[in-house]
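A.B. asks: What would the 3D arrangement of this be:
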Amino acid sequence: MTKPRIGIIIGSTRDSRFGEKPARWLLEVASRRDDIDVELVDLRDYDLPFFNEASSNAWQASQDPKVLAWQKKIGELDGYIFVTAEYNRSIPASLKNALDQAYVEWNYKPAAILGYGAVGGARAVEHLRSITVELYMVPVRSTVHISGTEFFTVWHGGGDQPITAIEGTIGQGTQEMLDQLSWWAEITKAGRAARAQKSA
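C.D. replies: Purely as a prediction, here's the structure:
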């Protein structure tokens, strides 16, 4: 069986977003591993409209070509790492919309999260966990939080240092998160394949 394909999803689309910086660092770190293949998935590249389909694609096929392109990309992947800010105690609207624009493509796949902000995106992370559960995903236990002094060290509105400047704080947690994501990705990939074969 081929290695699981993992998408690192940048959850913010703002011009002044910070999320691309930790996402690219995470891509570099995860690319050193031999148990997963990783790629960046940037919501900016999909220009998704606000959800306006007749229903979730759990019940009825979507129609908008942009939505179908998004569903195709999500369906190609075996697991996800969401990189999210915290906006008013929740996730960015762009990320929530992207989650809502698919359903069956998310099912039975693991989800890991890197949150950032003054409190490490903790409240957004917990909200996102509950959303992934509703989408039949498997949220892994370990989460990476870039918070407090570390956040202001690397944030472009603060010290603007590279993420490597705080690896001593977040590096071990990142590897633990990736270990769990890889394990669940293997298990769920095999399970989906067995289910597809059984229903064929």
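
A.B. asks: CA atoms for contacts and neighbours, from now on please.
C.D. replies: Will do.

A.B. asks: In three-state terms, label the residue nearest the centre of the chain for me.
C.D. replies: Geometric centre of the chain, nearest residue: residue 82, 2.0 Å, by C-alpha atoms, centre = their mean. Using DSSP: H, G, I helix; E, B strand; the rest coil, the structure places residue 82 in strand.

A.B. asks: Might you report the residue contacts of it?
C.D. replies: 8, 9, 10, 11, 111, 112, 113, 114 (C-alpha atoms under 8 Å, 6 or more residues apart in numbering).

A.B. asks: ok so the last one is a strand residue?
C.D. replies: Yes: in this structure, residue 114 lies within a strand as judged by three-state DSSP.

A.B. asks: related to what we said a few turns ago, ok, the residue nearest to the centre of the chain to residue 102 distance?
C.D. replies: 15 Å (C-alpha to C-alpha, to the nearest Å).

A.B. asks: Relative to residue 72, which of the contacts of residue 82 is nearest.
C.D. replies: Of all the contacts of residue 82, residue 72 sits closest to residue 9, with 14.5 Å by C-alpha to C-alpha.

A.B. asks: To compare against the first, here's the next sequence to fold:
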Amino acid sequence: MEPLLRLAVITGSTRPGRRATQVAEWVRERAAAHLRERAEVVVLDLADLDLPLLDEPLPAAIGDYRNPHTKNWARLVGSCDGFVFVTPEYNHSMPAALKNAIDFLFAEWNDKAAGFVSYGLNGGTRAVEHLRLTLAEVKVACVRSQVSLGLFTDFDLSDMAEPGTLTPAAHHDDILRRMLDELVDWSTALRPLRS
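C.D. replies: Sure, this is the predicted structure:
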């Protein structure tokens, strides 16, 4: 019998006061319940990693990482079979910290699958479109379904300067489950390429 898949929910914002931790925990909780027999679900919070701007002297595709922070990040990503990227949309794209974290590595991303939960004024969809392009270059298969949370429809916000409270509309649960099922299917299908 194959071991359980290991899926990471990657918290893609490092900004103080971010909403990403609420969203990532919502995803983790629902994914753990929905996938309990099929996958282990963990959260990888970029803010905890404290990655600097890319400082490796050699291209990631060479795989000769020199810095302890890179080796740690490589170990974490390498231990996973698939990912759910939780990302806000900053100026029509993903946060710089998320792009930087992807750029640090290459082989550790290869032949894995990714799903997306985004949020923003327009649901964060443009951030995900940029993420899809970036992840294609590091050989990550992106699933079709994605959850797009609107700031004014899926968060209780009394002050835009505060994170507010995540209050996702009920239909997002169905979309999240569909995305997670696609992620498990693709992560499983790609497993022979990773071994």
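
A.B. asks: So after superposing, what's the score?
C.D. replies: The TM-score (TM-score structural alignment, normalised by the length of the second structure) is 0.92; 191 aligned residues with a C-alpha RMSD of 1.8 Å.

A.B. asks: picking up where we left off before, from the contacts of residue 82 of the first structure, which would you call buried?
C.D. replies: Of the members of these, the ones counted as buried by neighbours, 16 or more other C-alpha atoms under 10 Å, are 8, 9, 10, 11, 111, 112, 113, 114.

A.B. asks: which residues in the second structure form strands?
C.D. replies: Using DSSP state E, the strands found in the second structure span residues 5-11, 39-45, 82-88, 112-120, 140-150, 155-156, 165-166.

A.B. asks: so the third one versus strand 112-120, what angle?
C.D. replies: Same thing as strand 82-88 of the second structure. Here strand 82-88 of the second structure runs at an angle of 20 degrees relative to strand 112-120 (axes from the mean of the first three to the mean of the last three C-alpha atoms, to 10 degrees).

A.B. asks: Also the fifth one?
C.D. replies: What separates the directions of strand 140-150 of the second structure and strand 112-120 is an angle of 20 degrees, with the same axes, to 10 degrees.

A.B. asks: After alignment, which residue of the second structure pairs with residue 63 of the first structure?
C.D. replies: Aligned against the second structure by TM-score structural alignment, residue 63 of the first structure finds its counterpart in residue 66.

A.B. asks: That match and residue 56 touch, don't they?
C.D. replies: Yes: Residue 66 of the second structure is within contact range of residue 56, at 6.6 Å (criterion: C-alpha atoms under 8 Å).

A.B. asks: which residue in the second structure lines up with residue 107 of the first structure?
C.D. replies: Counting by TM-score structural alignment, residue 107 of the first structure lines up with residue 110 in the second structure.

A.B. asks: which residues sit in contact with its match?
C.D. replies: Residues in contact with residue 110 of the second structure (C-alpha under 8 Å, 6+ apart) are 138, 139, 140, 194.

A.B. asks: Mind checking which of these are in helices?
C.D. replies: Judged by DSSP state H, the contacts of residue 110 of the second structure include residue 194 as members of helices.

A.B. asks: Which of the contacts of residue 110 of the second structure are conserved in the first structure?
C.D. replies: Listed in the original numbering, those still in contact in the first structure are 138, 139, 140 (both residues aligned by TM-score structural alignment, their matches' C-alpha atoms under 8 Å).

A.B. asks: Let me know the distance separating the equivalent of residue 180 of the second structure over in the first structure from residue 79 of the first structure.
C.D. replies: Residue 180 of the second structure maps onto residue 178 in the first structure when the alignment is built from TM-score structural alignment. According to C-alpha to C-alpha, residue 178 of the first structure stands 11 Å off from residue 79 of the first structure.

A.B. asks: Looking at those two, which one has more neighbours?
C.D. replies: Counted by other C-alpha atoms under 10 Å, residue 178 of the first structure and residue 79 do not tie: residue 79 has more neighbours, with 32 against 23.

A.B. asks: Now which residue in the second structure aligns to that one?
C.D. replies: Residue 79 of the first structure maps onto residue 82 in the second structure, by TM-score structural alignment.

A.B. asks: Return the residues in contact with that match.
C.D. replies: With C-alpha under 8 Å, 6+ apart, residue 82 of the second structure has these contacts: 5, 6, 7, 8, 112, 113, 114, 183, 184, 187.

A.B. asks: Surely the last one touches residue 112?
C.D. replies: Yes: applying C-alpha under 8 Å, one finds residue 187 of the second structure in contact with residue 112, separated by 5.8 Å.

A.B. asks: shared neighbours, the two?
C.D. replies: The contact sets of residue 187 of the second structure and residue 112 overlap at 81, 82 (C-alpha under 8 Å, 6+ apart).

A.B. asks: all helices of the second structure, in order?
C.D. replies: Going by DSSP H, the second structure shows helices at 20-34, 46-49, 68-78, 96-103, 125-137, 171-194.

A.B. asks: Among these, single out whichever gets nearest to residue 155 of the second structure.
C.D. replies: Going by C-alpha to C-alpha, the one of the helices of the second structure nearest residue 155 of the second structure is helix 20-34, 10.1 Å.

A.B. asks: mind listing what's buried in that closest one?
C.D. replies: Of all the residues in helix 20-34 of the second structure, those buried under the rule 16+ other C-alpha under 10 Å are 20, 21, 22, 23, 24, 25, 27, 28, 30, 31, 32.

A.B. asks: Much appreciated, bye for now.
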